[in-house]
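Colleague: turn this into a structure:
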Amino acid sequence: MPSGKYARKWLWRWRSNPLRRHDGIVLLDDVPRATPAIGTTTDRRATTVRWTTADGATHTGRTLADAGLKAGSEVTVWQDRAGRLASAPPDPTEAAIESGALGTAAAAALGGLVFGGGAVARRLLDRRRIEEWGREWALVGPRWGDKTS
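Modeller: Have a look, this model is predicted:
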């Protein structure tokens, strides 16, 4: 049996998730079976669906459904807070991969900014050192004439 902590966490996620899952949505058209496009891993096609909200209003929209389903089949769709159809949220594995990739990109960007800032600072310091060396050489250089003793 799930603990109270787990139930609170699940309830918090459900309330804070801007997407809502709706089961029992009816397909209005057959979803034709065809060969998947190159580079895709699933055979899903856009089709028209119909659903009824809690207040009894009937809505229609287009969403992706598995190929080969017949009209009248029930599918699951996701909606945003405004009631528009949306793609399903990522599963935990997809979310972990995406967050890892974004974290790596953010770390690389921060590293690039630090490296670039250091390069700019080094360039400014080198320019100042060369100018100081030039001024000092202007004072000392004439005394280094071709004198031999």
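Colleague: from now on I want contacts and neighbour counts done on CA atoms only, so please keep to that.
Modeller: OK.
Colleague: what ranges do the helices span in this structure?
Modeller: Using DSSP state H, the helices found in the chain span residues 4-16, 92-140.
Colleague: same list (those) but as a markdown table, adding distance to residue 26 and mean neighbour count.
Modeller: Below are these laid out as a markdown table (distance: least, CA to CA, whole Å; neighbours: other CA atoms under 10 Å):
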| stretch | distance to residue 26 | mean neighbour count |
| --- | --- | --- |
| helix 4-16 | 24 | 11 |
| helix 92-140 | 27 | 12 |
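Colleague: nearest to residue 46, of those helices?
Modeller: Taking CA to CA, helix 92-140 is the member of the helices of the chain nearest to residue 46, at 22.2 Å.
Colleague: from the middle of its chain, how far away would the closest one be?
Modeller: Remark: helix 92-140 is offset 26 Å from the chain centroid, using CA atoms, centre = their mean, to the nearest Å.
Colleague: how about this one, so we can line them up?
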Amino acid sequence: MRGWRWRRSPLRRRSDVVEAWTVLVVAVLILVGAPLAGAAAAGWAHDEARSVAAEQRAERHRVRAEVVGTTDSLPSMQAGGQHAYRATVRWTEPDGTRHTATTRVPADTERGETVDAWFDDRGQSVLPPVDGSAVWQHTLTLGTCAAGGAVLVVLFGHSLVRRVALRRRTAEWDRAWARTEPERTRRRA
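Modeller: Prediction:
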């Protein structure tokens, strides 16, 4: 019989009613609460990632530089999973001053090629600023993790309530059997 925990019955116990209400609350929290938690976390993460990207764009600048020498023999990983080497590059500013620095260049770059190099305000070599796809990737990752985490917390809470309800139900059955057993087995307590 469906819905027997909601109907009045001599077999229905308080733990059955609590468990029925818990299932309803869990369903609402999973279907409504978890997506809302994920959306809220994603919104916060998107705003934060956009502000970090804007800060990086403001403090970093790109120059077109000529590769004049390499300094690394082993590649390192760069954003996007590409291999990069550290190399010495040279460029000329619009005011005519020449600069030489060490920066990351793609692995297949030869001496004499022109590459894009990124530097901060202090002249230190840095990675390019975060782009829009990285912002959205961060947003979706945090939103998905928050929604999944909310579902796990709800399911964990539900398992705790079920465990307590089962213990109470077992205790109620034991008390009922203690009252009924002498009549059924003809033993005296």
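Colleague: if we can go back for a sec, can you redo the helices of the first structure as TSV with distance to residue 50 of the first structure?
Modeller: Output for the helices of the first structure, formatted as TSV (distance: least, CA to CA, whole Å):
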stretch	distance to residue 50 of the first structure
helix 4-16	24
helix 92-140	28
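Colleague: and residue 65 of the second structure, what does it touch?
Modeller: Contact partners of residue 65 of the second structure, counting by CA atoms under 8 Å, 6 or more residues apart in numbering, are 89, 90, 91, 92, 114, 115, 116, 117.
Colleague: excluding chain neighbours, what is closest to it?
Modeller: Closest residue to residue 65 of the second structure apart from its sequence neighbours, by CA to CA, 6 or more residues apart in numbering: residue 91 at 4.6 Å.
Colleague: hang on, the earlier thing: nearest to residue 45 of the first structure, out of the helices of the first structure?
Modeller: Smallest distance to residue 45 of the first structure across the helices of the first structure (CA to CA): 21.2 Å, for helix 92-140.
Colleague: contacting residues around residue 83 of the second structure?
Modeller: 75, 76, 77, 106, 107.
Colleague: how close does residue 59 of the second structure get to residue 119 of the second structure?
Modeller: Residue 59 of the second structure sits 8 Å away from residue 119 of the second structure, going by CA to CA, to the nearest Å.
Colleague: one step back: would you mind checking the contacts of residue 83 of the second structure for buried ones?
Modeller: Buried residues within these, defined by neighbour count using 16 or more other CA atoms under 10 Å: 106, 107.
Colleague: need the contacts of residue 83 of the second structure in JSON lines with distance to residue 145 of the second structure, can you?
Modeller: Converted to JSON lines, the contacts of residue 83 of the second structure look like this (distance: CA to CA, whole Å):
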{"residue": "75", "distance to residue 145 of the second structure": "32"}
{"residue": "76", "distance to residue 145 of the second structure": "29"}
{"residue": "77", "distance to residue 145 of the second structure": "26"}
{"residue": "106", "distance to residue 145 of the second structure": "33"}
{"residue": "107", "distance to residue 145 of the second structure": "34"}
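Colleague: higher neighbour count, residue 59 and residue 119 of the second structure?
Modeller: For residue 59 of the second structure and residue 119, the more surrounded residue by other CA atoms under 10 Å is residue 119, and the numbers stand at 18 against 12.
Colleague: could you find the closest non-adjacent residue to the more buried one?
Modeller: Nearest to residue 119 of the second structure is residue 125, by CA to CA, 6+ apart, at 4.6 Å.
Colleague: trace the one you found over to the first structure, please.
Modeller: When the first structure is aligned by TM-score structural alignment, residue 125 of the second structure is paired with residue 85.
Colleague: wouldn't that match be in contact with residue 63 here?
Modeller: Yes. Between residue 85 of the first structure and residue 63 there is a contact under CA atoms under 8 Å: 7.1 Å.
Colleague: now the common contact residues for these two.
Modeller: In terms of CA under 8 Å, 6+ apart, residue 85 of the first structure and residue 63 are both contacted by the residues residue 77.
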